[in-house]
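Participant: okay, sequence plus prediction incoming.
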Amino acid sequence: MDSAVNGVPATSLRGVRWVKSRHSAAMGNCVELAVLADGSVAVRNSRHPEGPALIYTQAEVVAFLAGAKDGEFDTLVV
């Protein structure tokens, strides 16, 4: 698959390797990410691996990770 759009069924993204954080809980409280052929990154809910995947550019992922590392999203969780 050369490119994907947001909301694509995760099962249609064949041949990708989904990665889950080692900080994920055993109850499946996590998201999984996969790098696609065009360099974009797919994100899916690990509890619903057949469900939709959201697709982000490398730049969007870099910006999100920088914000997370800086604590910009800390107020979203209790």
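Facilitator: Received the coordinates, thanks.

Participant: could you use CA atoms for every contact and neighbour count after this?
Facilitator: OK.

Participant: find the residue at the geometric middle of this structure.
Facilitator: Val43 (2.2 Å; CA atoms, centre = their mean).

Participant: spatially nearest residue to that one (excluding sequence neighbours)?
Facilitator: Leu33 (4.6 Å; CA to CA, 6 or more residues apart in numbering).

Participant: in a helix, that's where the one you found is, yeah?
Facilitator: No - counting by DSSP: H, G, I helix; E, B strand; the rest coil, Leu33 is not part of a helix but strand.

Participant: one more structure, for comparison:
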Amino acid sequence: MLQTDNGKSSSTTSCVPAAYNGMSAAKLHGARWQKARRSNSQGNCVEIAELPGGRVAMRNSRHPEGPALIYTRPEIEALILGAKEGEFDHLIAARN
């Protein structure tokens, strides 16, 4: 299970707010959002962006200004490695 950091980051610049869970993804100025190549063109995408300080943000591409979830590198690593090892295969709609 992933845990999120509900505290605000102490490393910020004067014009960029500290990243915290639930903040509008639009307020993560300069974030370069990326989605998987396997994502379809119908907007069913989770996007991720690296943040200053090494944390990673996630958002729903259908709601780009909606809330962002902020994770540490170890949390993202656990998620990605778990996905690669098939731990979440029961959650996908269509299995190949």
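Facilitator: Received, thanks. As the structure is a prediction and not an experimental result, all values here were calculated from the model.

Participant: circling back: wouldn't the residue nearest to the centre of the first structure be in contact with Leu54 here?
Facilitator: Yes - Val43 of the first structure is within contact range of Leu54, at 5.2 Å (criterion: CA atoms under 8 Å).

Participant: how about the strands in the second structure?
Facilitator: For the second structure, the strands defined by DSSP state E cover 34-35, 46-50, 56-60, 69-71.

Participant: looking at those strands, which is buried most?
Facilitator: strand 69-71 (a mean of 24; mean count of other CA atoms under 10 Å).

Participant: which residues of the first structure does it align to?
Facilitator: The alignment of strand 69-71 of the second structure onto the first structure (TM-score structural alignment) covers residues 54-56.

Participant: again with stretch 19-38 of the second structure
Facilitator: If you align by TM-score structural alignment, stretch 19-38 of the second structure falls on residues 4-23 of the first structure.

Participant: in that stretch, what's buried?
Facilitator: By 16 or more other CA atoms under 10 Å, the buried positions in stretch 4-23 of the first structure come out as Ala4, Pro9, Ala10, Leu13, Val16.

Participant: need those in JSON lines with distance to Leu76 of the first structure, can you?
Facilitator: Output for the buried residues of stretch 4-23 of the first structure, formatted as JSON lines (distance: CA to CA, whole Å):
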{"residue": "Ala4", "distance to Leu76 of the first structure": "28"}
{"residue": "Pro9", "distance to Leu76 of the first structure": "27"}
{"residue": "Ala10", "distance to Leu76 of the first structure": "26"}
{"residue": "Leu13", "distance to Leu76 of the first structure": "30"}
{"residue": "Val16", "distance to Leu76 of the first structure": "30"}
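
Participant: run through who's touching stretch 70-77 of the first structure.
Facilitator: For stretch 70-77 of the first structure, contacts defined as CA atoms under 8 Å, 6 or more residues apart in numbering pick out Gly67, Ala68.

Participant: one more: stretch 44-54 of the first structure?
Facilitator: Against stretch 44-54 of the first structure from outside (CA under 8 Å, 6+ apart): 5-11, 28-33, 42-43.
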